[in-house]
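Enquirer: No sequence on hand, only this structure:
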């Protein structure tokens, strides 16, 4: 006789999550559930919700790498359970970090002897790298002021108003005054002349950006260095420079080798770079390199031995994964100078294609520069009927994530859109983006004309009434709904 048994709800979920009770029940969002659920159901439910995220490849707001070769993906997964801080247990990973530090230091023209090791460390990203570099500058400045018997309680740092928010965090967290050089329309990076004017005896360093987040432009580090040398001679100070090369550090050496911005300039004492941007590694890796050992105060380095051996460490966090460090080493040896050069040249050429496509529309002003990070920042010639934020919002319907934002003081009246060209953004995608932008402009033109026509009709009927902002918004929403509905009825299935 054949015995049969009824499958339990647990058994059903193993075979088909969608045939189980777990897709009928709302799972807790802010408090742990009392009971467990099968692994298949947990995976499927989370995977389904993540489908609502944007496509990383189409996220043109981000500088962060969104594609790597499958071989590197495998190396990262194989090392995902390694804690980098356990240097004694994972000595090879530690060695790979040291190799990366030295390769990057040589790339930045650090003044190293034949067998001299570079001074640097891998970080979670450029934010941590900037915190560490800033702390080194602050401590060196304080030590010198103490030795001279001078006040050391009011350090400041000079930057442009275009700096990334991590600089504001550093100043806030570590009690350093942030002295910003204001921008102006048409000039969206730090003016070296004005920056040097802001320098005083309490300035721990001047921070220059190699690749502004706003428009990708490289700041003139060479001019800043020369002006600061002259001021130091006149005042007797020794104000140094830090270069925030988060975006441009893996670009300039390969396609702008003649550009002097790195350790070739004597006042550049430290440089940070993001491995997870144009270093071509997934998010979670940055690097900070110091010119010499003397530029990193010894008292900031901690020595621990409770993981099996004496281990020097200079980081804000403790534990971190090894995967990104291994991935960075993979990219450095896999691509070599030639490979990185080809990737960056491709990015630059695709940025040119996008820029030329936008210029052909006759609808945009290009505010990015030809020399800099391969991105295209642009604004509408005429934003009286609709603005850059509406263009950005409409592009999301096609899957594109293109940010719109206002410039910092004193250029906050300027609004731009920005497209970052990464390794995985091909010419085909650039041409497609231009096509979709043209479609968006056409639709916004049509929508704007309908709103204007309705206002004229109301005016002719003598019903002109001053509307509140809410009433105006509702009117636009109503017209927009009708416009979208009309388009839907035209679709042939």
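Expert: Received it, and whenever you're ready, just let me know what you need. The model shown is predicted, which means the values in this text are computed figures rather than measured ones. Residues are numbered from 1 along each chain as shown.
Enquirer: make it CA atoms for all contacts and neighbour counts henceforth
Expert: OK.
Enquirer: Now the element after the lengthiest helix in the chain, going C-ward?
Expert: What stands out as the longest helix in the chain, according to DSSP state H, is helix 323-361. Scanning the chain past helix 323-361 towards its C-terminal end, the next helix or strand to appear is strand 364-366 (assignment: DSSP states H and E).
Enquirer: what helices or strands is that following strand leaning on?
Expert: Under the contact criterion of 3 or more Cα pairs under 8 Å, 6 or more residues apart in numbering; DSSP states H and E, the helices and strands touching strand 364-366 comprise helix 323-361, strand 375-380.
Enquirer: Show me where the stretch 101-250 of the chain has its helices.
Expert: For the stretch 101-250 of the chain, the helices defined by DSSP state H, counting those that start in this stretch cover 126-147, 165-173, 192-198, 221-235.
Enquirer: What are the buried residues along stretch 163-175?
Expert: Within stretch 163-175, the residues scored as buried using 16 or more other Cα atoms under 10 Å are 163-164, 167, 169-171.
Enquirer: before we go on, here's another structure to hold up against the first:
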């Protein structure tokens, strides 16, 4: 169901099922996708430079990502010997969305993947994965590389698919409809209505991607693959997610997202309209607006007011009420 929601291509090469896994939150999903990309890059780099396993294992790949990344990727860098190459978004001009040129400019021969964030956790803006796809395909063709995209849709995976279905403006293709998107992770417990600790990862294909993290198990006489970091886990997450998907369906999730966007738009307008006694706006809104973004509102106190308190002071005051 989720593979189809995100437009994964049908299974090929004799495979019967789509390729992915349920995970403990989107952090595990990100780590699994990162490992698949790392092993895929290692295999390619070894062949390109005629290296031994020992030689290629001593070379650290890098991952290109916006500085608005979530903590899961910090764990990827620390735990799995991956270097970070950052692209820096412009807070005011691009509303914290990193530019496609800035991301692709960081790519080199040791880049195992580019991560695009579908709704960063600072202000909900989508990275332009559709533009990154175009530029990355051109770079790969020019250099003879095979760098792909991982879409970190921790929040947007259960928002973006339901935007633009009722006549309102929706995002451009952002998922497996783009050739460079090789993997996608999402959190079921953010906007997916699932239980806490529910995550998902879906791969474009098994060959030279998901197969790198698949471990064959035959404990009960049959054969199955395990792709997760831990083996035993509660079934609560997948069951609750399945129930919500069946109960709400496309129409239910679409209505939910539309309502959330309307609430966010109401709050955004209210904050924009608030004035200081000087007549200047009290807040500076920093999110992506009313369409093609997460249903969140991000703002800061207008720095032009030069007040004797800042956003943190206001946050503390509100938390005391």
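Expert: In hand now; what should we look at? A quick note: this is a predicted structure, and the numbers were derived from the prediction, not measured.
Enquirer: what TM-score do we get after superposing?
Expert: Comparing the chains after superposition, counting by TM-score structural alignment, normalised by the length of structure 2, produces a TM-score of 0.88; 296 aligned residues with a Cα RMSD of 1.7 Å.
Enquirer: before we move on, the earlier item: single out the most deeply packed of the helices and strands packed on strand 364-366 of structure 1.
Expert: For these, average neighbour numbers computed from mean count of other Cα atoms under 10 Å are highest in strand 375-380, which has a mean of 23.
Enquirer: coming back round to it: of all the helices of the stretch 101-250 of structure 1, which one comes closest to residue 272 of structure 1?
Expert: Nearest to residue 272 of structure 1 among those is helix 126-147; the distance by Cα to Cα comes to 6.0 Å.
Enquirer: quick one: that closest one aligns where in structure 2?
Expert: Correspondence between helix 126-147 of structure 1 and structure 2 is established over residues 26-47, with TM-score structural alignment as the criterion.
Enquirer: Same question for that stretch: list its buried residues.
Expert: Along stretch 26-47 of structure 2, these residues count as buried under the neighbour rule (16+ other Cα under 10 Å): 26-42, 44-46.
Enquirer: average gap between that stretch and structure 1?
Expert: Between stretch 26-47 of structure 2 and the corresponding residues of structure 1, superposition yields a mean separation of 0.7 Å, by mean Cα distance after the TM-score superposition for structure 1.
Enquirer: Which residue comes closest to residue 364 of structure 1 once chain neighbours are left out?
Expert: Nearest residue to residue 364 of structure 1 in three dimensions, chain neighbours excluded: residue 380, at 4.5 Å (Cα to Cα, 6 or more residues apart in numbering).
Enquirer: And the one you found? What does it align with in structure 2?
Expert: For residue 380 of structure 1, the residue aligned by TM-score structural alignment is residue 301.
Enquirer: Return the residues in contact with that match.
Expert: For residue 301 of structure 2, the contacting residues are 282-284, 310-311, by Cα atoms under 8 Å, 6 or more residues apart in numbering.
Enquirer: would TSV of the residues you listed with neighbour count and distance to residue 253 of structure 2 be doable?
Expert: Output for these, formatted as TSV (neighbours: other Cα atoms under 10 Å; distance: Cα to Cα, whole Å):
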residue	neighbour count	distance to residue 253 of structure 2
282	21	34
283	22	31
284	16	31
310	13	37
311	13	33
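Enquirer: now structure 1: which of those match?
Expert: Among these, the ones whose aligned partners also stay in contact in structure 1 (both residues aligned by TM-score structural alignment, their matches' Cα atoms under 8 Å) are 282-284, 310-311.
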